[in-house]
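Q: Below: sequence and its predicted model.
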Amino acid sequence: MTTFRLKDLRDLSVIVVHPLDQDGKALLDQLNRIGCRTELVWPPTKALPPGTDIVIAGVFFEWQNELKAMLKKTKASSPTVLAIVNYENPAMLQNVLELGAFAVISKPIREFGMLINLVVARSKWEESIQLAEKSVRLQKKIVAQKNIASAKEIIMELQSISESEAYRVLRSKAMAKRVSIEEMAVAVINANDLLSKGIDRV
């Protein structure tokens, strides 16, 4: 669970992708009152400005491809996206989902709602980043455990020893080489693969 503070918004770069019409001006006015560092971009460009944290984008069917391309070409971590819509239908909903929006603001832009949408969207974005990082760590842990199990099996077969003894051998070799036991397991697997391939060619 993340704790997002109001002052955090003032440290973020907010890009508004919207024409400078009445709604566009209302967006900029509200963001300036909140204290965000804001820049208006229209029409959608090939890529977002470097360091973009939040994107508030008007969803227009005639610009949907350009907007999607603009967001996909971000080199850093994906920004928090808020969508601005003027009506609801299946096609609009699909566009919003494809943009990966964390919040939706309806037109006409009103004074109430911008701040809470920004805070909720950014908080949910931070939670999604944390979950993604946790998932990557878990995947790496699973792979490491599988490698250790495979390396133990190789050592057990080569030295005719028990699983616990094979683990001690693996650990002692890792300590001697000053590498992690996970790295040592990969080295054992690779060496065994090379040996097996060499035997196959004989």
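A: Now that the structure is in, tell me what you want to look at.
Q: CA atoms for contacts and neighbours, from now on please.
A: Fine.
Q: Tell me which stretches of the protein form strands.
A: Under the criterion DSSP state E, strands of the chain are mapped to 13-17, 37-41, 54-58, 80-85, 103-106.
Q: if I look at the residue nearest in space to the middle of the chain, how far off is residue 38?
A: Note on the chain: the residue nearest the mean C-alpha position is residue 129, at 5.1 Å, using Cα atoms, centre = their mean. Remark: distance between residue 129 and residue 38 (Cα to Cα, to the nearest Å) = 23 Å.
Q: again, but for residue 118
A: 13 Å.
Q: Then residue 127?
A: Counting by Cα to Cα, the gap from residue 127 to residue 38 is 24 Å.
Q: Below is structure B, check it against A:
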Amino acid sequence: MTSQIRSNFRGARAWVALPEDRNREVLVRTLERLGLLVSEHGPDATDFVAGMHDVVFVDADQDFMVLDSDVPHIALIGMEAPSRLARVVRHRAASVLMKPVRATGIFTALFLAFNEHSIRQRELMDRETLSRRAEGRRAVVKAILKIMNDDDVSDDEAYRKMRVASMAKRISIEEFAAEILAASTSSMRLAGTAAHERKTKQP
């Protein structure tokens, strides 16, 4: 499925954390012309509120921190020194703007930042989904082995039992497997506690 590409940034909320100079002036003016809602701050501003902004502009010529990993960051660079470029890479800025800032190039930086960040977020969600599926499969295998051992049945029969039971409870087989393992762990803990109590009561 083709990912939707965003090209309209009207109404987006921009946090501009830059020195008060010509670069910031040009940037803010252009962002407002593009329809963004701009909040201006110095590089050391500490009143950033997560979830209240859609894009952040930072100055990569000095050290900066990622204010919100859920928001794309655009780094301004005045000198293409390896140390400054490395800073941008380490903080995973989604796009860059070269100084001196000009009106041309700002839309491109926004376009790349928003869409690159969106792709990163989707890839992260995909990885998390795959991780959950893998964990679910491991739970199913462990539950099958437990049923095989407890009921002395084949792996196919153990899986069939789990499938029937999960359908009866209207939950996924992975969720049912997790319940089996959780109940088993709880039973083992109770058994261990009871054994300890019996041992301590012995004369």
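A: In hand now; what should we look at? Since we're looking at a predicted model, the values are computed, not measured.
Q: Residue 127 and residue 38 of structure 1: which has the busier surroundings?
A: Taking other Cα atoms under 10 Å, residue 127 of structure 1 and residue 38 do not tie; residue 38 has more neighbours (20 against 15).
Q: Disregarding residues adjacent in the polypeptide, which is nearest to that one?
A: Take residue 38 of structure 1 and drop its neighbours on the chain: the residue closest to it by Cα to Cα, 6 or more residues apart in numbering is residue 14, 4.8 Å away.
Q: Let me know whether the one you found touches residue 50 as I believe.
A: No: using Cα atoms under 8 Å, residue 14 of structure 1 makes no contact with residue 50, being 11.3 Å away.
Q: Looking at those two, which has the bigger crowd around it?
A: Remark: of residue 14 of structure 1 and residue 50, residue 14 carries more neighbours, 24 against 10, as counted by other Cα under 10 Å.
Q: if we can go back for a sec, the residue nearest to the centre of structure 1 maps to what in structure 2?
A: Per TM-score structural alignment, the equivalent position to residue 129 of structure 1 in structure 2 is residue 121.
Q: can you tell me how far the residue lying closest to that match once chain neighbours are set aside sits from residue 142 of structure 2?
A: The shortest distance from residue 121 of structure 2 to any non-neighbouring residue, by Cα to Cα, 6+ apart, is to residue 70 (8.0 Å). Shown here: residue 70 of structure 2 relative to residue 142 of structure 2, a distance of 36 Å by Cα to Cα.
Q: Also residue 115 of structure 2?
A: From residue 115 of structure 2 across to residue 142 of structure 2, the span is 41 Å (Cα to Cα).
Q: Same drill for these two, tell me which one is more crowded.
A: A direct count of neighbours by other Cα under 10 Å for residue 115 of structure 2 and residue 142 places residue 115 higher, at 19 against 16.
Q: so what's residue 89 of structure 1 up against?
A: With contact set as Cα atoms under 8 Å, 6 or more residues apart in numbering, residue 89 of structure 1 has no partners.
Q: when you align them, which residue in structure 2 goes with it?
A: For residue 89 of structure 1, the aligned residue in structure 2 is residue 81 (criterion: TM-score structural alignment).
Q: if I line the two up, what does residue 14 of structure 1 land on in structure 2?
A: Per TM-score structural alignment, the equivalent position to residue 14 of structure 1 in structure 2 is residue 14.
Q: wait, doesn't its match sit right on residue 38?
A: Yes: between residue 14 of structure 2 and residue 38 there is a contact at 4.8 Å, judged by Cα under 8 Å.
Q: So for these two, which residues contact both of them?
A: With Cα under 8 Å, 6+ apart, residue 14 of structure 2 and residue 38 have no common neighbours.
Q: The residue nearest to residue 121 of structure 2 matches what in structure 1?
A: Counting by TM-score structural alignment, residue 70 of structure 2 lines up with residue 78 in structure 1.
Q: tell me the helices in structure 1, going along the chain?
A: Here structure 1 has its helices, by DSSP state H, at 6-9, 22-34, 64-72, 90-99, 114-159, 163-177, 181-201.
Q: Could you export these as CSV, including distance to residue 58 of structure 1?
A: Compiled in CSV, the helices of structure 1 are given as follows (distance: least, Cα to Cα, whole Å):
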stretch, distance to residue 58 of structure 1
helix 6-9, 20
helix 22-34, 9
helix 64-72, 9
helix 90-99, 10
helix 114-159, 14
helix 163-177, 55
helix 181-201, 48
